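Asks: what follows is a predicted protein model with its sequence.
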Amino acid sequence: MAIVKFDPWREIEDMFDRYTRAISFPRKSTTGEIATIADWSPQVDIAETPKEFTIMAEIPEVKKEDVKVSIDSGVVTIQGERKQEKEEKDKKFHRIERFYGSFSRSFSLPDNIDANAAQATFKDGVLSLQIPKTAAAQPKAIEVKVA
């Protein structure tokens, strides 16, 4: 078993996420359809290797046409919408716990990314975004002469 360092901020973040999901309640939108007050946000994993950053977002039941990824000034933004199925005449819902509507997640990355070479794939409800790094600027040593 791997030893994992305790991060109290992660615990607080997880608790806050569970809290915000629990207090969101349904309301009528301007179109008359049921919507939620808080937009939902997909869960993501962000990993870094010496060559690239990888962002994987879970967005089940979302078509790839409904997902937009943009990179601007080192900020990666994932936007999209999960549409709720239309209510059928003979179907009565007893509980709806999944989130519907639009979502947006943004992440700041270091300046050493190559936004033009970024690639995104979408398979089985998981968006995978690979953003290569550029060659890191090496610090230049300057010799100081004593006069």
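Replies: Perfect, thanks for sending it.
Asks: CA atoms for contacts and neighbours, from now on please.
Replies: Fine.
Asks: what ranges do the strands span in this structure?
Replies: In order along the chain, the chain carries the following strands (DSSP state E): 26-28, 34-36, 44-48, 52-58, 67-72, 75-82, 101-108, 119-123, 126-132.
Asks: in JSON lines: those, plus distance to Arg18 and mean neighbour count.
Replies: What follows is these, written out as JSON lines (distance: least, CA to CA, whole Å; neighbours: other CA atoms under 10 Å):
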{"stretch": "strand 26-28", "distance to Arg18": "17", "mean neighbour count": "12"}
{"stretch": "strand 34-36", "distance to Arg18": "15", "mean neighbour count": "16"}
{"stretch": "strand 44-48", "distance to Arg18": "15", "mean neighbour count": "12"}
{"stretch": "strand 52-58", "distance to Arg18": "17", "mean neighbour count": "18"}
{"stretch": "strand 67-72", "distance to Arg18": "24", "mean neighbour count": "14"}
{"stretch": "strand 75-82", "distance to Arg18": "20", "mean neighbour count": "18"}
{"stretch": "strand 101-108", "distance to Arg18": "17", "mean neighbour count": "15"}
{"stretch": "strand 119-123", "distance to Arg18": "26", "mean neighbour count": "13"}
{"stretch": "strand 126-132", "distance to Arg18": "21", "mean neighbour count": "20"}
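Asks: and here is the other one:
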Amino acid sequence: MPITMWRPYWESGLQSFMEEVERSFEDFFGRQTVPRVQEARWLPPVDVYETKTDIVVVMDLPAVDSKDVKVSITGDLLSIEGERKRDDPVGAEGYYRSERFYGPFQRVIDLPAEVTADDAKASYKDGVLRISVPRRNYVVQKEIKIKVTGE
């Protein structure tokens, strides 16, 4: 299976579509009425891969306290919710530039195989969340030699 890099919506064709819609609204109404997609919210990047026995999800969550992260599985959907809280030492007036995203986030990931949710494990270290969920009924491949007899 080829590996494809996930591209946020604003890096894909949706960005150009949203820009065209935004231009149309501005032409008609004379002001911006549709928020740009990249300004909408923070979506932490995620990797999803499978091993012989598990589906593994790895998510970068820098500066997020593990107490502010909630992970749940419903059917074949893995939901990760949380919040990166602003540690504001200077106050809003003191900023020259602010590019980091803060606030709540939610990612819902369609797992690529049936899983045993009760045996899922999650760990959080150095700003990286790692979730391992056992695949249900995984098949261990082993070679069986069969003697062939003939006439």
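Replies: Thanks, I have it. Since the structure is predicted, the reported quantities are computational estimates derived from the model, not experimental observations.
Asks: to Glu13 of structure 1, which of the strands of structure 1 lies closest?
Replies: Glu13 of structure 1 lies closest to strand 44-48 among the strands of structure 1, at 13.5 Å (CA to CA).
Asks: residues in contact with that closest one?
Replies: Residues outside strand 44-48 of structure 1 that contact it (CA atoms under 8 Å, 6 or more residues apart in numbering) are 53-58.
Asks: quick one on the thing from earlier: how about the strands of structure 1, which one is nearest Glu88 of structure 1?
Replies: Closest approach to Glu88 of structure 1 among those is made by strand 34-36 (14.4 Å; CA to CA).
Asks: can you name every helix or strand that that closest one contacts?
Replies: strand 26-28 (3 or more CA pairs under 8 Å, 6 or more residues apart in numbering; DSSP states H and E).
Asks: onto which residues of structure 2 does the strand it packs on map?
Replies: Against structure 2, there is no aligned range for strand 26-28 of structure 1 (TM-score structural alignment).
Asks: need the residues that contact that strand.
Replies: If you take CA under 8 Å, 6+ apart as the criterion, strand 26-28 of structure 1 is touched by 34-37.
Asks: which members of the residues you listed are the farthest-apart pair?
Replies: Across the contacts of strand 26-28 of structure 1, the two members that end up farthest from each other (CA to CA) are Ile34 and Ile37, 10.0 Å apart.
Asks: Met15 of structure 1 pairs with which position in structure 2?
Replies: Taking TM-score structural alignment as the alignment basis, one finds that Met15 of structure 1 is matched in structure 2 by Glu11.
Asks: count of residues packed around its match?
Replies: Other residues lying near Glu11 of structure 2 total 12 when counted by other CA atoms under 10 Å.
Asks: dump the residue contacts of it.
Replies: With contacts defined as CA under 8 Å, 6+ apart, Glu11 of structure 2 is in contact with no residue.
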